[in-house]
Structure formats: structure tokens, C-alpha cells
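K.L.:
output the structure for:
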Amino acid sequence: MHSHTPHGLRVRMFVSMALLGVVYAIPVAAVLLIGVPWPVVAVLAVLTVTVQWFGTEWLARQAAGARFVDANQEPELHAVLDRLCALNDLPKPRVAVSLDSAPNAFTVGRSRRHTTVVVTSGLLRTLEPDELTAVLAHEIAHIRHRDVAVMTLASSFAIALAWIGRNTGRTFLYAPGELLEAGLIGVAVVVVGAFAALLGALAQLPLRALSRYRELAADHGAAVQLGQPALLASALLKVHNPDVIPRTDLRVSRIPALGLVARRPARLSWLSTHPPLAKRVNRLEALLRR
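P.N.:
Coordinates of the predicted model:
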């Protein structure tokens, strides 16, 4: 088995990024066409990315109620990460534990040197040591592939567009009189808000596709590195247990696919942030037969 990402996945990730670029080009072109100076557009774009780049990790940890733990508090967890990081020649990420009964894990950060792996207490109780190693190998694969940085950057403008659309909608619902009194300016605000909301929703399609492909790539990388795809498959099946309902949505940080599995899978697979469990398990089983 080879450890590089399969060619088909790389192609699909590239196509998803290209489609996302097209969606993001639309509002940029629109504001330039109405006369907004390009330096203003550039400053706003940089500001949007900067806020996401430096704020996402903190927001994700706060949303999950995760607290940093050292090697004295979680020696086995740190020992596994030490081994995996040595194998991958990566700096060791910070480690945090969320006191959530639902088994889950995710990685947040902005680069290979500024990353945190978060696991829930439910995960530590649910998995056997070898299965936990497989899950952590999956998270390390995300770091090796720079997935967190890519998804943070890719989702920045989608989040900004959704924020504009949501707040405009709230104003329209709760203070319509103010918009009416503003005349043409009020109409313009409503149009801009609706346009932003539409583009924000449209951007979710390639974003979620990109997230699904990166999950498959991380599965592949972890399974190949450990040489035991069955361990990750077993862990995914346990984590996906529908009887375990989380108190906290660990993906509330607004970056798609921060959890190990989708806690509430979308009815349509192309709207989900994660591949269907059966597809992930089947791909892992296929690795066993190689």
C-alpha cells in the first residue's frame, strides 16, 4: 500500500477548489463593477481571511468546551501522538479534551506548527487503544495534508457571505420600517443581503465536496501508515453509533467537517460534510485486499 493521496481524490479536490473560486469571484466582480475601489476590496478580503485564520482555533475549542491537557493528565494520548508525529516528521500539536459523552475527534489550527487535536471524553471511553491510535492517525493525516489551513481559507468568504445575508435578513424581519425609511438605500441593502445569502449557500456545495474528499484522503493516509485499515473502520463504526447523541455540535466553529463523522448526516450525500459511512468502510476494506 502506498501512502500518497489517490489521484482521483486529488483531481476531485482540485475541481472543488476551482468551482469555489468561481463562486467567490462573483461578489468580487460585482463590487468592482459598482465602483468600489479595488484597494478597498483587497483590504476587506485580507481582513476576512485574517479574522478566520487567527480566530477559528479559539472559537472551535470554546464551542466544544475543550481544555488543554498535558502528558501528566493524559499520558497515553500524548504517547500516541508523540509516536505518530515522529513517524510523520511533524511538530506535535497541542492536545485538548472536551468533556462530551459523544465519541468524536477533530483538528483545528492554521498551520502544521499551530494546530490542536481535540478529542472527547466519550471517544477515550469508547475506543480500544489500537482504535484510538487509528483515529489519531486520521487527525495527523489532516495535519500532514494541511487540511485545516485549506478549509479555513476556503470557508472564509462563505462565512462572511452567510453573515451578511443572515444579519440583513434579521433586519428585514425585525426592523422593516428602518429599511423602508431608508428608501433606495434600504432596497439596496436587502438586495445585497439576498445576493450574499444566495452566494454563501452556493459556496457550500463545493466546500462540502472538498471536505468529503479530504476526509477520504485522511482515511487513506491513516490506514496506509498504520498498515491496519480495519482498525480505523472499526473506530468509525463505533463513533457513528446513532444511539450516542452529542450535547455539543463539535463543528459549530463553522469550518465544515471538523468532526470525525457527521453526527447528523444530510439526507442527500452531496450536502454532507462527510462521506457516507458505508463508503468510508468499503474503501478501507478495499485497502485490506491490496
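
K.L.:
C-alpha only now, for contacts and for neighbours.
P.N.:
Will do.

K.L.:
Provide a list of residues in contact with residue 202.
P.N.:
Counting by C-alpha atoms under 8 Å, 6 or more residues apart in numbering, residue 202 makes contact with residue 23.

K.L.:
and it, how far is that from residue 28?
P.N.:
15 Å (C-alpha to C-alpha, to the nearest Å).

K.L.:
cool, and residue 290?
P.N.:
Residue 290 is 47 Å from residue 28, by C-alpha to C-alpha.

K.L.:
the more surrounded of the two?
P.N.:
Higher neighbour count among residue 290 and residue 28: residue 28, with 15 against 6, using other C-alpha atoms under 10 Å.

K.L.:
which stretches of the stretch 1-150 of the chain form strands?
P.N.:
Assigned by DSSP state E, counting those that start in this stretch, the stretch 1-150 of the chain shows strands spanning 66-68, 94-98, 105-111, 114-120.

K.L.:
name the residue most distant from the centre of this structure?
P.N.:
residue 181 (40.9 Å; C-alpha atoms, centre = their mean).

K.L.:
give me the distance between that one and residue 93.
P.N.:
Taken as C-alpha to C-alpha, the span from residue 181 to residue 93 is 53 Å.

K.L.:
try residue 194
P.N.:
40 Å.

K.L.:
between these two, which one's more packed in?
P.N.:
residue 93 (22 against 19).

K.L.:
pretty sure the more buried one contacts residue 110?
P.N.:
No - at 11.3 Å, residue 93 and residue 110 do not qualify as touching, with contact defined as C-alpha atoms under 8 Å.

K.L.:
re the thing from before, turn the strands of the stretch 1-150 of the chain into JSON lines, columns for mean neighbour count.
P.N.:
Formatted as JSON lines, those follow (neighbours: other C-alpha atoms under 10 Å):
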{"stretch": "strand 66-68", "mean neighbour count": "16"}
{"stretch": "strand 94-98", "mean neighbour count": "22"}
{"stretch": "strand 105-111", "mean neighbour count": "25"}
{"stretch": "strand 114-120", "mean neighbour count": "23"}
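
K.L.:
sequence B follows; please return its structure for comparison with A:
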Amino acid sequence: MARSTPHGLIPRMMAAMALLALVYAIPIGAALWAGIPWPGVAAVVVLVVTVQWFGTEYMARKIARAHVVGPEEQPHLHAALDRLCALNDLPKPRVAISRDRVPNAFTVGRSRKHTTIVVTTGLLDKLETDELTAAMAHEVAHIRHRDVAVMTLASSLAIFMAWSARGVAKVAGNAPGAVLEAPLFALALLAGAAAAGLLSALAYLPLRALSRYREYAADHDAAAQLGQPALLAATLLKAGDRDAIPRTDLRAARVPAMGLVATKPTKFAWWSTHPPLTKRIDRLTKPAT
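P.N.:
Next up is the predicted model:
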């Protein structure tokens, strides 16, 4: 089923990807400039991407403590996905439930054929049947757009750099005093941690911008699938209502950043993985111009 993408989103996605590629070129170029043979650099990149590609789904489900359920356990979810996947000519994803009281859903996997949609018990308790269908339409749109694969690949090196920065900082913190007394070694540790941390932060800026643009595109696609933009808007508003959720539940939320709505919204729009909820709803409820 062919559907248009909202005007302006594709150039913005391409700009974000170009900026991300530029950031990634810095550590790769630095490694080559330092004399590390290019096969070694390429091997590290391939290893990092491969681990991320095959391990993301397992790790996300593990973090969310999600278990796969069949049609007999969640008939409404499976029925909705049967219809939506038939409409989009997509293989049906697995369905998993996370015992998380914060309403949300997210999609993990590496391709259209290897995908799981995780739904929290909080979302199941809060939404009506038609609203759950709207939430699933949004997740199916992510699958149709291959967002899971794109974001998994795009974030691989950023995650590696973030973990590298933490690892170097931990080594520095646990290093014997005699080792740290060597000024060059101590300086190298500090410089390595700072560089990895800075590059990771720089990489996350275009990554999060890309995530926001893809959320808009998924909203647009889901509204087209449903034929009821107002239903999706109401679903997002209901799922995104954090005022009614105890703070202890919000702090304990285990849903990753790529959920239906932001689990823990930030005040800084440029650092958020999701567009502001008000803007998403405005785009869904205002007539296209």
C-alpha cells in the first residue's frame, strides 16, 4: 500500500543521517590517522554493528521483562495485528507483554520478518479496544518503514562510544595510584573517556532528531491506515498522560526510548527521542494544507 510521507520529513531525515555519518567519520578517521590498519578498524565496526543487529531485540525484551503471548492470551491485540499486517502485506510480528504499569508500546527486531511488538500492562489497562488498534497501527507503521532496522544500525556506533566512555572512566577510577601517577597514562585515560563521551553525545543529537522525524512519519502512516486521525490523536493523548501515574511507577518504567510515547519526556526538545505530544496531536487533527 503506497502512502505519502509528510512534506519536509524526508529531507530532514536525510540531513540527520548525513550529520550522523559525519560524526561517525571522526573516530574512524582518527583511528586510521593514528596508524591502526584499516582492516582492524573495519573489523571493529562490523563486530559492533553485528552485535547490535542480532542482540537488540533480546536485550530490549530482557530489559522490559517481556514475555511472548499468543492469540489465546491476547485475542484483541492479535486480531488487530492480523488486520493491520494483511492491510500492509507484512509478516505478523510476535507480541510480547511487559508487566510495566506505565502505558506504552514499542517495536524491536532487525527486519520485517524478525520483529516483536512489546505492549505494557499499563497500556492494556488504560486503552479501549479501538485505541489499542490505533496504537498497534503506529507500531506497524514503524515496521513498514523499517524504522527498527534503521535506528538499530544508526545507533550502533553511538552506543559503542557511550559504553567505551563509561568503560575508560571506570578503568581510570579503579586504577592503582601508582599507575595514575604516570601523567601521560592518566592524561590518555582522561582524554579517551572525554573524547568517547563527547562523540557519543554528538552522535545522539542527529539520532534523536531522526527518531523524532520517524515518529511523525509513523503517526501519519497509522492515521492513514485507520482512516481516523482523531482516534490516533486521542490514543496518544491518553497513553501520554503522565500526571495520573505515580512517580514511583515512572521511575521504574522499563520501556526503551523508542516507545509509542516518551516514557520520561525531557524539557529540551532537541534532546528528546519523540516530538512534543502537542505537536503530534496538532499534526493529526489539523487539516493538511
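
K.L.:
by how much does the helix of greatest length in structure 2 deviate from structure 1 on average?
P.N.:
Using DSSP state H, we find that the single longest helix of structure 2 is helix 183-226. Helix 183-226 of structure 2, aligned to structure 1 and superposed, deviates on average by 1.2 Å (mean C-alpha distance after the TM-score superposition for structure 1).

K.L.:
do stretch 154-162 of structure 2 as well
P.N.:
Mean deviation for stretch 154-162 of structure 2: 0.4 Å (mean C-alpha distance after the TM-score superposition for structure 1).

K.L.:
any idea how far that stretch is from the chain center?
P.N.:
Distance of stretch 154-162 of structure 2 from the chain centroid (C-alpha atoms, centre = their mean, to the nearest Å) equals 12 Å.

K.L.:
what of stretch 181-195 of structure 1?
P.N.:
Taking mean C-alpha positions (C-alpha atoms, centre = their mean), stretch 181-195 of structure 1 and its chain are 32 Å apart.

K.L.:
same deal with stretch 95-109 of structure 2?
P.N.:
Centre to centre, stretch against its chain (C-alpha atoms, centre = their mean), the figure for stretch 95-109 of structure 2 is 13 Å.

K.L.:
gap between the two ends of it?
P.N.:
Across stretch 95-109 of structure 2, first to last residue, C-alpha to C-alpha, it's 12 Å.

K.L.:
start and end residues in structure 1 for that stretch, please.
P.N.:
Aligned by TM-score structural alignment, stretch 95-109 of structure 2 falls on residues 95-109 of structure 1.

K.L.:
mind listing the helices for structure 2?
P.N.:
9-33, 38-64, 75-88, 121-126, 129-144, 147-174, 177-180, 183-226, 229-239, 247-251, 277-285.

K.L.:
ok, the residue nearest to residue 217 of structure 1 when sequence neighbours are not counted - contacts?
P.N.:
With C-alpha to C-alpha, 6 or more residues apart in numbering as the criterion, residue 217 of structure 1 has its nearest non-adjacent residue at 5.7 Å, and that residue is residue 5. Residues in contact with residue 5 of structure 1 (C-alpha under 8 Å, 6+ apart) are 217, 220, 221.

K.L.:
ok, the last one touching residue 139?
P.N.:
To tie it back to what came earlier, the one meant is residue 221 of structure 1. No - the pair residue 221 of structure 1 / residue 139 is not scored as a contact, 9.9 Å apart, by C-alpha under 8 Å.

K.L.:
looking at it, residue 97 of structure 1 is touching residue 120, isn't it?
P.N.:
Yes - under the criterion of C-alpha under 8 Å, residue 97 of structure 1 makes contact with residue 120 at 5.4 Å.

K.L.:
measure stretch 107-123 of structure 1 end to end?
P.N.:
14 Å.

K.L.:
revised request: answer the last question for stretch 217-236 of structure 2.
P.N.:
14 Å.

K.L.:
and the contacts of that stretch?
P.N.:
For stretch 217-236 of structure 2, contacts defined as C-alpha under 8 Å, 6+ apart pick out 3, 5-6, 9, 84, 87, 127, 131-132, 134-135, 137-142, 145, 260-261, 277, 280-281, 284-285.

K.L.:
type out the ChimeraX command that picks the buried ones from the residues you listed.
P.N.:
Restricted to buried positions by 16 or more other C-alpha atoms under 10 Å, the ChimeraX selection for the contacts of stretch 217-236 of structure 2 reads:
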select :6,9,84,127,131,132,134,135,137,138,139,140,141,142,145,260,261,277,280,281,284,285
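
K.L.:
now which residue in structure 2 aligns to residue 131 of structure 1?
P.N.:
Residue 131 of structure 1 maps onto residue 131 in structure 2, by TM-score structural alignment.

K.L.:
OK, contacts around its match?
P.N.:
Counted by C-alpha under 8 Å, 6+ apart, residue 131 of structure 2 has contacts 231, 232, 234, 235.

K.L.:
measure the third one to residue 223 of structure 2 for me?
P.N.:
Going back to what we said before, that points to residue 234 of structure 2. 11 Å.

K.L.:
more crowded one of the two?
P.N.:
residue 223 (21 against 16).

K.L.:
the more buried one and residue 3 of structure 2, how far apart?
P.N.:
Per C-alpha to C-alpha, residue 223 of structure 2 is found 11 Å from residue 3 of structure 2.

K.L.:
then residue 11 of structure 2?
P.N.:
To residue 3 of structure 2, residue 11 of structure 2 is 17 Å away according to C-alpha to C-alpha.

K.L.:
if we can go back for a sec, matching the residue nearest to residue 217 of structure 1 against structure 2, which residue comes up?
P.N.:
Checking TM-score structural alignment: residue 5 of structure 1 goes with residue 5.

K.L.:
turn the helices of structure 2 into a markdown table, including distance to residue 267 of structure 2.
P.N.:
Shown next, in a markdown table, are these (distance: least, C-alpha to C-alpha, whole Å):
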| stretch | distance to residue 267 of structure 2 |
| --- | --- |
| helix 9-33 | 21 |
| helix 38-64 | 25 |
| helix 75-88 | 33 |
| helix 121-126 | 24 |
| helix 129-144 | 24 |
| helix 147-174 | 22 |
| helix 177-180 | 39 |
| helix 183-226 | 14 |
| helix 229-239 | 18 |
| helix 247-251 | 16 |
| helix 277-285 | 12 |
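
K.L.:
so for residue 102 of structure 2, which of these sits nearest?
P.N.:
helix 121-126 (4.9 Å; C-alpha to C-alpha).

K.L.:
for that closest one, give me the average deviation versus structure 1.
P.N.:
Helix 121-126 of structure 2 sits 1.0 Å off on average (mean C-alpha distance after the TM-score superposition for structure 1).
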